[in-house]
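> sharing a model prediction with you, sequence too.
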Amino acid sequence: MPDFLRSYSRRNFISTSATVATVAATGAFGLRSWGEYGKPVSASERQSIRPFRVHIPEHDLTDLRRRIKATRWPDRETVRDQSQGVQLAAMKELTHHWGTTYNWRNIEKTLNSLPMYITEIDGLDIQFIHVRSRHADALPIILTHGWPGSILEFLKVIGPLSNPTAHGGRAEDAFHLVIPSMPGYGFSERPTTTGWNPDRIARAWAVLMERLGYKHYVSQGGDWGAVISDKMAVQKPRGLLGIHVNFPATVPPDIAKKLACGDPVPAGLGPDEKAAYNQLAAFYKTGSGYSAMMVTRPQTEGYGVTDSPAGLAAWMYDKFAAWTYSGGHPERVLTKDEMLNDITLYWVTNTAVSSSRLYWENNANNFNAVSVSIPAAITVFP
């Protein structure tokens, strides 16, 4: 999602967005939700910036492999394509690799090689990666993931963004990176009460950037990250210079109504607008079932994906297939391990339900237009 930043100048961000606008105690993994490791942390210490490391207990990984082996498979689909969902053969192949060859410790080692921290904001522990550039005048940026993503989706751009001179870029393109896990996702704490919607997360991100000592910064997001960046732009916290999103989810109300009703392309649209309408119409017709379920019944959906590794893998693989420009075959653009790293992260942190509740909290308001008065930039990939 943030690959655009490989060649995108931070100076360009400010100049371009202005024209586009208007539209410590070291702890192992073990938050309050899963049980603390080591000494209890006081209230004042919780709001400090504490080092963080990941170590999933081996018995959890053993239990995962046991569950994979004991999978009770459904009948094969009765069609030759993916019109009924994830195909049985693809899921058996992925889960076989998951239960026999895949090694979670590899991604765990990668994560622990990065500077990771945790701090309490608004009553929840928020885990984040914080990579400061070697270039002192780098621009701070907070990068927010989406669903079914995580902080893992940014790993490949940490080097190019924080140290562009080592990747063919210029020093003035450098960023200081803050990459948090959203509440209820990954290693951040799971909310136990309602109210953690995108507005609240946006306010928490402003607190995080201020707590890290940044006087000026920008925000980037795709998927939920774009929604949260939009909210930050509306809130205009002190120090936020502008936002960039690569998920411009804004649909005029009259168009949204026609899409929801399954109406044909309205008259008066240009070629690009017609193409966009048809894409959205296809999404509403066959691709939005996951969203409808999580907006209305995240708890109901959660029992299956929390208890069954194959169920969770299929739930997430379905979106990898749809959203990776891979023709429905994500293995063409992602390795099995890359997919399983993300799936396993959701499994070992037991966040399948808590992450889904963000849809319920937002109540299907992703496509609503917002008024933004600070610099904003949008990238739309072909």
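Structure received.

> hey, let's count contacts and neighbours off CA atoms from now on
Noted.

> dump the residue contacts of residue 46.
Contacts for residue 46 (C-alpha atoms under 8 Å, 6 or more residues apart in numbering) come out as 119-120, 125.

> distance of it from residue 91?
Remark: distance between residue 46 and residue 91 (C-alpha to C-alpha, to the nearest Å) = 41 Å.

> before we move on, the earlier item: now, the contacts of residue 46 that are in strands?
Counted as lying in strands by DSSP state E, out of those, are 119-120, 125.

> ok, now how distant is the nearest residue to residue 124 once chain neighbours are set aside from residue 10?
Excluding its sequence neighbours, the residue lying closest to residue 124 (C-alpha to C-alpha, 6 or more residues apart in numbering) is residue 189, at 5.7 Å. For residue 189, the distance to residue 10 equals 32 Å [C-alpha to C-alpha].

> how close does residue 213 get to residue 238?
In terms of C-alpha to C-alpha, residue 213 sits 12 Å off from residue 238.

> these two - which one has more neighbours?
residue 238 (13 against 9; other C-alpha atoms under 10 Å).

> list the contacts of the more buried one.
Counting by C-alpha under 8 Å, 6+ apart, residue 238 makes contact with 206, 215-216.

> would you mind checking those for buried ones?
residue 206 (16 or more other C-alpha atoms under 10 Å).

> which among the contacts of residue 238 gets closest to residue 242?
residue 216 (9.6 Å; C-alpha to C-alpha).

> got the contact list for the closest one?
Residue 216 makes contact with 139-140, 238-241, according to C-alpha under 8 Å, 6+ apart.

> so which of those is the most crowded?
In terms of neighbour count, residue 140 stands highest of those at 24 neighbours, by other C-alpha under 10 Å.

> residues in contact with the strand or helix carrying that residue?
Here residue 140, judged by DSSP states H and E, is contained in strand 139-144. Contact with strand 139-144 is made by 10, 151, 174-182, 205, 209, 214, 216-222, 224-226, 228-229, as judged by C-alpha under 8 Å, 6+ apart.

> below is structure B, check it against A:
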Amino acid sequence: MTVTTDNPATATAIRPFHIDIPDEKLDDLRRRIAATRWPSKELVADRSQGVQLTALHALCRYWLNEYDFGRVAERLNALPQFVTEIDGVDVHFVHVRSAHENALPLVMTHGWPGSVIEMLDTVGPLTDPTEHGGQPEDAFDLVLPSVPGYGFSAEPAEVGWDLFRTARAWAELMRRLGYTSYVAQGGDVGAGIADAMSRQAPEGLIGVHTNLLVPALNDPAALPGDTEQ
């Protein structure tokens, strides 16, 4: 991949990002897949001994002969992508501004094991709601960051990148983008980050939405009883 930088004056500058994976790297990946040393076939008819060998064979054949490695890169490159260094780590993010006035800034975080790819189908409906049956006031300016160590964000060189540190990084990202009022959303690990943001209450954050009950996962006693459920 390559990163195109217009003005790398400081490490904290927001730099345009473009995915460009050399063919030789893809060729090397295919060679390694083809050279897989397979284990013996499982002794049972179910998955109690792991993923069945026939399923793994089929998956590798798909990667070797059918999967289009450039398809997702083209889809991401069609959107505005950037990187910026936050707390010593280059953070990759997609940033799509709505054409509608007064769009609400929204930072959405993916889950584990995942990436911003899982949220690409939301870009159109959220940034251009009138083309999807919505109203102009439903529009968002959308920020989709890659969690450090995921996707095209850099891998941290030290331990400590927990939910709260990532939450602080997202607040800094929104500040750098010039947003003084915004909301956050997340699912799975992203829900944990959104929850951490709500607890830290950074300046500008006016609300969060999660589709995972993070406090209950951390404390099973916090779950409602059977009758309450």
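Looks like it arrived, so ask away. Computed from a predicted model, the values in this text were never measured in an experiment.

> in structure 2, which of the contacts of residue 46 of structure 1 still touch?
Cross-checking those against structure 2 gives 119-120 as conserved contacts, using both residues aligned by TM-score structural alignment, their matches' C-alpha atoms under 8 Å.

> dump the contacts of residue 46 of structure 1 into TSV; add neighbour count and distance to residue 312 of structure 1 as well.
Shown next, in TSV, are the contacts of residue 46 of structure 1 (neighbours: other C-alpha atoms under 10 Å; distance: C-alpha to C-alpha, whole Å):
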residue	neighbour count	distance to residue 312 of structure 1
119	21	29
120	21	29
125	21	25
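
> ok, of the contacts of residue 216 of structure 1, which one's closest to residue 20 of structure 1?
Closest to residue 20 of structure 1, out of all of the contacts of residue 216 of structure 1 and judged by C-alpha to C-alpha, is residue 241, at 13.6 Å.

> assign a three-state SS to that closest one, would you?
strand (DSSP: H, G, I helix; E, B strand; the rest coil).

> how about it, what's its match in structure 2?
The pairwise alignment with structure 2 assigns residue 241 of structure 1 to residue 206, based on TM-score structural alignment.

> pretty sure its match is touching residue 183, no?
Yes: using C-alpha atoms under 8 Å, residue 206 of structure 2 is in contact with residue 183, at 5.7 Å.

> circling back to that earlier point, export the contacts of residue 216 of structure 1 as TSV, with columns for distance to residue 112 of structure 1.
TSV is the format used below for those (distance: C-alpha to C-alpha, whole Å):
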residue	distance to residue 112 of structure 1
139	24
140	22
238	32
239	30
240	29
241	31
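
> and the furthest pair within those residues?
139 and 238 (15.4 Å).

> which residue ranges of the stretch 1-150 of structure 1 form helices?
Assigned by DSSP state H, counting those that start in this stretch, the helices in the stretch 1-150 of structure 1 fall at 10-20, 43-46, 58-69, 88-100, 104-112.

> residue range for the helix or strand hosting residue 184 of structure 2 in structure 1?
Here residue 184 of structure 2, judged by DSSP H and E, is contained in strand 182-186. Mapped onto structure 1 using TM-score structural alignment, strand 182-186 of structure 2 spans residues 217-221.

> what distance separates the matching stretch from the centre of its chain?
Put simply, stretch 217-221 of structure 1 sits 14 Å off its chain's centre (C-alpha atoms, centre = their mean, to the nearest Å).

> alignment lookup: residue 360 of structure 1 to structure 2.
So, by TM-score structural alignment, residue 360 of structure 1 is left unmatched.

> element containing residue 360 of structure 1?
Assigned by DSSP H and E, residue 360 of structure 1 belongs to helix 352-362.

> tell me what the helix or strand where residue 260 of structure 1 lies is packed against?
Following DSSP H and E, one finds residue 260 of structure 1 within helix 253-261. Packing partners of helix 253-261 of structure 1 (3 or more C-alpha pairs under 8 Å, 6 or more residues apart in numbering; DSSP states H and E): helix 271-282.

> now residue 76 of structure 1. Nearest residue, chain neighbours left out?
residue 88 (5.6 Å).

> enumerate every residue touching that neighbour.
Applying C-alpha under 8 Å, 6+ apart to residue 88 of structure 1 gives the contacts 74-77.

> which of those residues sits closest to residue 342 of structure 1?
Closest approach to residue 342 of structure 1 among these (C-alpha to C-alpha): residue 74, at 23.6 Å.

> any residues in contact with both of residue 206 and residue 183 of structure 2?
Joint contacts of residue 206 of structure 2 and residue 183 (C-alpha under 8 Å, 6+ apart) do not exist.

> now the residue sitting furthest away from the middle of structure 2: closest residue in space that isn't a chain neighbour?
In structure 2, the greatest distance from the average C-alpha position (C-alpha atoms, centre = their mean) is reached by residue 43, at 38.1 Å. Spatially, and ignoring its direct neighbours in sequence, residue 43 of structure 2 is nearest to residue 49 (7.8 Å; C-alpha to C-alpha, 6+ apart).

> ok, the one you found to residue 41 of structure 2 distance?
10 Å.

> with residue 35 of structure 2 instead?
Here residue 35 of structure 2 is placed at a distance of 18 Å from residue 41 of structure 2 (C-alpha to C-alpha).

> what about residue 6 of structure 2, how many residues close to it?
Residues near residue 6 of structure 2, counting by other C-alpha under 10 Å, number 10.
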